[in-house]
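> quick one, what's the 3D model for this:
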Amino acid sequence: MNSTAYLIPEHPVIFEEEIKKSVFITQIAHTPSIELAKAFVDQVKKQHSSARHNCWGFVAGRPENSMMWGFSDDGEPSGTAGKPILAQLSGSGIGELTAVVTRYSGGVKLGTGGLVKAYGGGVQQALKLIQTIEKKITTQLRLELDYAFVSIAQAELSRFEAVEVESHYTDKVILIVELEVNHVDALTQSIINKSGAKAMVSPVENN
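Alright, predicted model coming up:
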């Protein structure tokens, strides 16, 4: 699992321009999965159902994970729309985003080079409007400890910005906490050291 944080879009953006009587409307939204990327494409297609083309590209996961990429020319000549859209998205260093470029044709042919420039350029301009936030990669740990150690453990959890998800108080205290992946080793070491190795720390298995 890659534990480094990456950037995602905070809000959707729209960029519109007219090129040789064709109107190009670029919409970009945050889509954290392939299903949500396709749902956004469908939503824009319904919104602009009278347009001749709704071309799209998405990066539905980490920016560098090409297994989560997709694109479509939606009736434009092959390679003139989907690929330039995806090239802009994948080169942006931002993850979990989908761009749909709607074209209302004005009857003037743009040629393949003109189309590549129009579709890629629209996405490039829309990307400049995006405000990003950092997506942190988190995981869960299970802590098993004596009651006497709870207050010290909670101070450590706070120090590493770990959030308590569940707690069970029986003969021992069991806490399920969520924290950033890159804090796991330091927190684990700290809890074990401060409890004199009496606390048990283990990863929570995700089903």
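> going forward, measure contacts between C-alpha atoms and count neighbours the same way
Noted.
> what sits against residue 62?
Residue 62 sits next to 6, 68, 94, 95, 96 when contact means CA atoms under 8 Å, 6 or more residues apart in numbering.
> what is the most widely separated pair among those?
6 and 68 (14.9 Å; CA to CA).
> which stretches of this protein form strands?
Remark: strands assigned in the chain by DSSP state E are 6-9, 13-19, 22-30, 53-59, 69-72, 97-104, 132-135, 138-145, 163-169, 173-180, 200-203.
> including mean neighbour count and distance to residue 191, could the ones you listed go into CSV?
Listed next are those as CSV, based on neighbours: other CA atoms under 10 Å; distance: least, CA to CA, whole Å:
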stretch, mean neighbour count, distance to residue 191
strand 6-9, 20, 28
strand 13-19, 16, 44
strand 22-30, 22, 37
strand 53-59, 28, 38
strand 69-72, 20, 40
strand 97-104, 28, 38
strand 132-135, 14, 26
strand 138-145, 19, 9
strand 163-169, 13, 15
strand 173-180, 20, 13
strand 200-203, 15, 8
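> one more to put side by side:
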Amino acid sequence: MTSASPASSYNIPASSVESIYEIKKSRFISRTGYITNKGDAKAFLAQAKKDYPDARHHCWAYQFGPPHSPHSAAMSDAGEPSGTAGKPILNVLQHKDIGDIMVVVIRYFGGIKLGAGGLVRAYSHAAQLAIENLTIENRTATTSIIIECDFSQEQTVRHWLNKSNGQNIQANYQQKVDLSVELPLDQLSSIELQCKALGINIREI
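Reported below is the predicted structural model:
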């Protein structure tokens, strides 16, 4: 297995924030928060819809994982003309050094149409405002791996993983031992070399 070399840590939202932007009587409420998977994103969007049930649109974008190599990214125009809402929000996220983040922009229509260009600018600005007001913190980037070793090698491998700050170590005992672990990315190369030296199989989940 060849390991990549992404950043060993990255910025994430420390908490959820909201910002409000108004233009031509339309009100854009942007909510930004921390997510790590699609389930988080679904719940974050559902809460926004619950808090603002009478809004015309709930447009959104997210990316989780390190910002320069995210594990997943998605967006939705939520009824706005194609490409005028979700894409501008995602574009803002992709130019910020923040991972594990979602932005939902809730729009209350003010009766005056903004046009496609106006919508793109409005959603971009709303997302930008939310991120400017965001408090961030640093997170160690991790990867989930499984190490397949002989029973006689288990304690040696566990020692390596503990020294490398491996978290959530779990064992599955069959013909061999499968040890699953969440490992800091900057420790992956070292673990790979140690496993290779003893002929131990390792794979990322």
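> re earlier: mind putting the strands of structure 1 into TSV with distance to residue 111 of structure 1?
As requested, those are exported to TSV (distance: least, CA to CA, whole Å):
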stretch	distance to residue 111 of structure 1
strand 6-9	32
strand 13-19	12
strand 22-30	12
strand 53-59	15
strand 69-72	18
strand 97-104	14
strand 132-135	34
strand 138-145	47
strand 163-169	55
strand 173-180	49
strand 200-203	56
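> which of those sits closest to residue 152 of structure 1?
Of all the strands of structure 1, strand 138-145 comes closest under CA to CA, at 10.6 Å.
> and the closest one, what does it pack onto?
strand 173-180, strand 200-203 (3 or more CA pairs under 8 Å, 6 or more residues apart in numbering; DSSP states H and E).
> quick one: residues in contact with it.
3, 172-181, 198-204.
> with distance to residue 20 of structure 1 added, can I get the helices and strands packed on strand 138-145 of structure 1 in JSON lines?
Compiled in JSON lines, these are given as follows (distance: least, CA to CA, whole Å):
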{"stretch": "strand 173-180", "distance to residue 20 of structure 1": "50"}
{"stretch": "strand 200-203", "distance to residue 20 of structure 1": "58"}
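> spatially central, which residue of structure 1 would that be?
residue 96 (2.9 Å; CA atoms, centre = their mean).
> what's the neighbour count on residue 43 of structure 2?
Residues near residue 43 of structure 2, counting by other CA atoms under 10 Å, number 12.
> which one in structure 1 is aligned with it?
Aligning on TM-score structural alignment places residue 43 of structure 2 opposite residue 39 in structure 1.
> how far away is that match from residue 60 of structure 1?
Distance from residue 39 of structure 1 to residue 60 of structure 1, counting by CA to CA, to the nearest Å: 12 Å.
> which residues in structure 1 does the helix ranked longest in structure 2 match up with?
As assigned by DSSP state H, the longest helix anywhere in structure 2 is helix 115-132. Helix 115-132 of structure 2 corresponds to residues 111-128 in structure 1, going by TM-score structural alignment.
> average distance between the matching stretch and structure 2?
Compared with structure 2 after fitting, stretch 111-128 of structure 1 has a mean deviation of 1.1 Å; criterion: mean CA distance after the TM-score superposition for structure 1.
> contacts for that stretch, please.
By CA under 8 Å, 6+ apart, stretch 111-128 of structure 1 touches 13-17, 19, 24-28, 77, 79-81, 84-85, 87-89, 92, 99, 101.
> isn't residue 7 of structure 1 up against residue 94?
Yes. The pair residue 7 of structure 1 and residue 94 qualifies as a contact (CA atoms under 8 Å) at a distance of 5.0 Å.
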